[in-house]
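Novice: Generate a structure from the sequence data that follows.
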Amino acid sequence: MTMKWMEQELQSLAGEALERKLRDSAPVSGRPGYILRDGQELLNLSSNDYLGLAQHPAIIEAMRTALLTEGAGSGASRLVTGNRTPYRELEDALADWQQCGAALVAANGYMANTGVISALVGRGDVVFSDRLNHASIVDGVALSRAEHARYRHNDMEHLRHLLHKHRGARRKLIVTDTIFSMDGDQALLHELVQLKGQHGAMLMVDEAHSGGIYGGNGEGLCHSLGIHSDIDIHMGTFSKAFGLYGAYVCGSETLVRWLVNRARPFIYSTALPPSILAGISQSLEIVRSESDRRRLLLAASRKFRTMLRDGGFQTSDGDSPIVPVIVGDNAAALRFSAELQEAGIAAVAIRPPTVPEGTARIRFSLSAVHTERELEQAASCIRSIGLKLGVLPL
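Specialist: Just a heads-up that it's a prediction; the model follows:
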């Protein structure tokens, strides 16, 4: 079979400034918040390492110790022989942290979302999903074969209409990000809880970009708003604020028992290595105890937004560490990113299909390790480049 069509399609993507390419990077020893790329040390404003834990020495030491005692890999899926003791210990700690009946660890957020959604619904069911939800949610609905009713972003009247339209569905599942990954704004969680109750639906939230950041002990946005007990399925990741890899699902004991029996990515995947579990457990202790990291991050996020607005940019409201600057044109977003790298800042251009057509952007992502001076200098540089490229009016 000829593969020439691939080259043609790739050329088309390149012509629309949509081709993606891998680029090597590495951490910079002794400089948290920086990466090394193309031989240059860059202020890293693209990482999801929100609390600056990816290089934490206590986490690294916990992983090293586990490697020496438990070995490199788990050897099998958890339902075969891969269910090591560290899984039980971590899941007990997660259930306690989230104040729920039980927890289940998954390989990553993508597999958690696709596994949970396809385990809960199928043909004859309907999933109601915000149009800006993460791709893993969209793919989970597709794999489930349930009908996908997408409501306009944070439009509760549209969701209400769709729930009424599909009132005869066998099962109804509402699913949403809590913090939307490309815009940094919050879901209307109080309203979603009300609609869930009125229409007999299940409610699932993805706290990937809010877990570790919000709540008294970093439990997430639902705890911060006092509605965690109203959430049926609570999913989050360890790959962002926790600085590691993996994901969790929390809920009732019945939910977790069901997922163990029906979530295909869980059943048919080799278990995470014990060293990863050890690192997660150590990171969870830090997340629960070191509230100053959250305070510094949220304060920096608010201030950075203010600095960009004072410089003439329009940014989303709130205090999440995700701060997008909309450029619009794909090629212009790539030029903006390249100019930022020349100036010593790593900030990636985000283009369709990750975001809607005409909304290409630079997605700035902050960390608790960024200093006020670093962010002030970055904001000034961003404004200068915006003026140079015509993104801002002179």
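Novice: going forward, measure contacts between C-alpha atoms and count neighbours the same way
Specialist: Noted.
Novice: Report the contact partners of Tyr214.
Specialist: Gly220, Leu221, His223, Ser224, Arg294 (C-alpha atoms under 8 Å, 6 or more residues apart in numbering).
Novice: contacts for stretch 376-389?
Specialist: Residues from elsewhere that reach stretch 376-389, judged by C-alpha under 8 Å, 6+ apart: 304, 307-308, 311-312, 332, 336, 339-340, 343, 345, 392-394.
Novice: Just put the residues you listed in CSV and tack on distance to Leu67, secondary structure and neighbour count.
Specialist: As requested, the contacts of stretch 376-389 are exported to CSV (distance: C-alpha to C-alpha, whole Å; DSSP: H, G, I helix; E, B strand; the rest coil; neighbours: other C-alpha atoms under 10 Å):
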residue, distance to Leu67, secondary structure, neighbour count
Phe304, 40, helix, 23
Met307, 44, helix, 18
Leu308, 44, helix, 20
Gly311, 49, coil, 17
Gly312, 50, coil, 16
Ala332, 46, helix, 18
Phe336, 42, helix, 24
Glu339, 42, helix, 20
Leu340, 39, helix, 21
Ala343, 40, coil, 15
Ile345, 35, strand, 23
Leu392, 51, coil, 16
Pro393, 55, coil, 10
Leu394, 57, coil, 8
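Novice: Second input sequence below; structure requested for side-by-side comparison:
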Amino acid sequence: MLDPFARCRLHDDFEPVTEMGAYPYYRAVRERLATGEVLVDGRVLVAAGSNDYLGLSTDPRLKDAACRAVRRLGTGTSGSRLVNGSLSLHEELEGRLAAFLGQEAAMVTPTGFLANLALGALVGPRDTVLADHLIHASLLDAVRLSRARLRRYRHNDLDHLARLLESGDPSGAGLILTEGMFSSTGTLGDLPGIAGLARRHGVRLALDGAHDIGLLGAGGRGAAEHFGLEDAVDLHTLAFSKCFGTTGGAVAGPGQIIVYLRHHARSMVFSAALSPASTAAALAALDIIETEPERRHRALVAAARLRADLSGLGFETGTSETTIIPVHVGDILLCCRLWRELFDEGVFATAMVPPSVPAGRALIRVSATALHTDAQLDRIVTAFAAAGRRLGLIGG
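Specialist: Prediction:
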């Protein structure tokens, strides 16, 4: 038999990237500051690729809530939710989340990835899942584990989705998977069109709100509220690692479905329960999301300014209207070189290369947060201007 270890090597593109010191991943942060900055390699950099859109991960209220929970309940939960790991704190958070999202029930999971993976329990080999081409890897893994048939439609292409629905197998169940706010492009899922097709064809709609719940909508309830379509979504998933400033995730939907997932979703049944610290922090974050709308307003205003400035320099920034601004580069090597140039200029951004994005569409992901000051936004733009000119990405 062949040795599986012999195949374990990085993509060929990363060899020159590493040699030139532009490898952009696993950079250790020494300290995360409450000013929207991070300490890396002894330097203070502007955090320009963070998912912490509301700036809550360093908020004293979340840290105090987490510390109180640790003192009362310890650092772990000793087991899965099914057996001995459930806490009344989990149940409190689940009740609050269900009410917040206008759903009957919610199920808290250790990570957002595991929340999405739980959806695999809803479908099986005779069923069909229709998924946007840009959905997160966790959703793709959920479908693969379910052994359902996966049919992917082009990003937000309603005509393509309609054709796939019309050619579907009527003997099996159908489920549409999309995201409220896509993590690589910052674009919103075309929820009005997708929800209409779901109703017309009698299939269920599951919406991944990892990036938009807490940020979008008048009450911060995400893309569904933003479009006025909260009743059209059958199931929500969310991640606490974005707007909630901690770790963990949840699934929210009809009570019967949540009970089913509690007993049949392997990612729930066989995972240790969410830690007391993260659970308490998520509850504190929900309080802030509900009472301080100015945080999401500031993040969106900062993003609009940053997008306009970067576009004005000549960078291709796509059609996002959210806190995520994709700076399209295309080539992997050039993208990593731009990341390194930005790093040297004092900006800690995120390089996204395949398979996180389609082949030939490598990009620098920039995100604005509620903590970013106007001076920090200026620093980000100045860094892009200098780096982009050195690499010939924009005019001099």
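Novice: Which of the three states applies to Asp64 of the second structure?
Specialist: Here Asp64 of the second structure is recorded as helix under DSSP: H, G, I helix; E, B strand; the rest coil.
Novice: that older thread, for Ile60 of the first structure, state which of the contacts of stretch 376-389 of the first structure is nearest.
Specialist: The closest of those to Ile60 of the first structure turns out to be Ile345 (C-alpha to C-alpha; 26.6 Å).
Novice: related to what we said a few turns ago, when you check the contacts of Tyr214 of the first structure against the helices, which ones overlap?
Specialist: Judged by DSSP state H, the subset of those located in helices is Leu221, His223, Ser224, Arg294.
Novice: Sort out which one of these lies nearest Ile276 of the first structure for me.
Specialist: Arg294 (23.0 Å).
Novice: which part of the first structure lines up with stretch 288-302 of the second structure?
Specialist: Mapping stretch 288-302 of the second structure onto the first structure (TM-score structural alignment) gives residues 286-300.
Novice: how about that stretch: buried residues?
Specialist: For stretch 286-300 of the first structure, the buried set under the neighbour-count rule, 16 or more other C-alpha atoms under 10 Å, comprises Ile286, Val287, Ser291, Arg293, Arg294, Leu296, Leu297, Leu298, Ala300.
Novice: Can you give me the distance of the last one to Ser365 of the first structure?
Specialist: Distance, Ala300 of the first structure to Ser365 of the first structure, using C-alpha to C-alpha, to the nearest Å: 11 Å.
Novice: what do you get for the first one?
Specialist: Remark: distance between Ile286 of the first structure and Ser365 of the first structure (C-alpha to C-alpha) = 21 Å.
Novice: Please spell out the ChimeraX selection for the buried subset of the contacts of Tyr214 of the first structure.
Specialist: The following ChimeraX line selects those of those that are buried, judged by 16+ other C-alpha under 10 Å:
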select :220,221,223,294
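Novice: Adding distance to Ser239 of the first structure, write the contacts of Tyr214 of the first structure out as CSV.
Specialist: Supplementary listing: these in CSV, determined by distance: C-alpha to C-alpha, whole Å:
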residue, distance to Ser239 of the first structure
Gly220, 14
Leu221, 17
His223, 20
Ser224, 21
Arg294, 16
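Novice: and the contacts of Tyr214 of the first structure, which two are the farthest apart?
Specialist: Counting by C-alpha to C-alpha, the most remote pair of these is His223 and Arg294, 14.4 Å apart.
Novice: just to revisit the earlier point, now, among the contacts of stretch 376-389 of the first structure, which is nearest to Thr2 of the first structure?
Specialist: For these, the minimum distance to Thr2 of the first structure (C-alpha to C-alpha) is 34.4 Å, reached by Ala332.
Novice: Now do the same for that closest one: its match in the second structure.
Specialist: Aligned partner of Ala332 of the first structure by TM-score structural alignment: Leu334.
Novice: Report the separation between its match and Arg361 of the second structure.
Specialist: Leu334 of the second structure is 11 Å from Arg361 of the second structure, where distance means C-alpha to C-alpha.
Novice: what does Leu261 of the second structure give?
Specialist: From Leu261 of the second structure to Arg361 of the second structure the distance is 36 Å (C-alpha to C-alpha).
Novice: neighbour-wise, which of these two wins?
Specialist: More crowded of Leu261 of the second structure and Arg361, by other C-alpha atoms under 10 Å: Leu261, with 21 against 18.
Novice: The more buried one against Leu117, yeah?
Specialist: No: using C-alpha atoms under 8 Å, Leu261 of the second structure makes no contact with Leu117, being 10.7 Å away.
Novice: Give me the distance from the helix or strand where Glu285 of the first structure lies to the chain's centre.
Specialist: Element membership for Glu285 of the first structure (DSSP states H and E) is helix 274-289. Its chain's C-alpha centre and that of helix 274-289 of the first structure lie 18 Å apart, by C-alpha atoms, centre = their mean, to the nearest Å.
Novice: same for it, what does it pack against?
Specialist: For helix 274-289 of the first structure, the elements it packs on are helix 57-70, helix 85-98, judged by 3 or more C-alpha pairs under 8 Å, 6 or more residues apart in numbering; DSSP states H and E.
Novice: want to throw these into a markdown table with distance to Asp38 of the first structure and mean neighbour count?
Specialist: Formatted as a markdown table, those follow (distance: least, C-alpha to C-alpha, whole Å; neighbours: other C-alpha atoms under 10 Å):
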| stretch | distance to Asp38 of the first structure | mean neighbour count |
| --- | --- | --- |
| helix 57-70 | 26 | 16 |
| helix 85-98 | 38 | 17 |
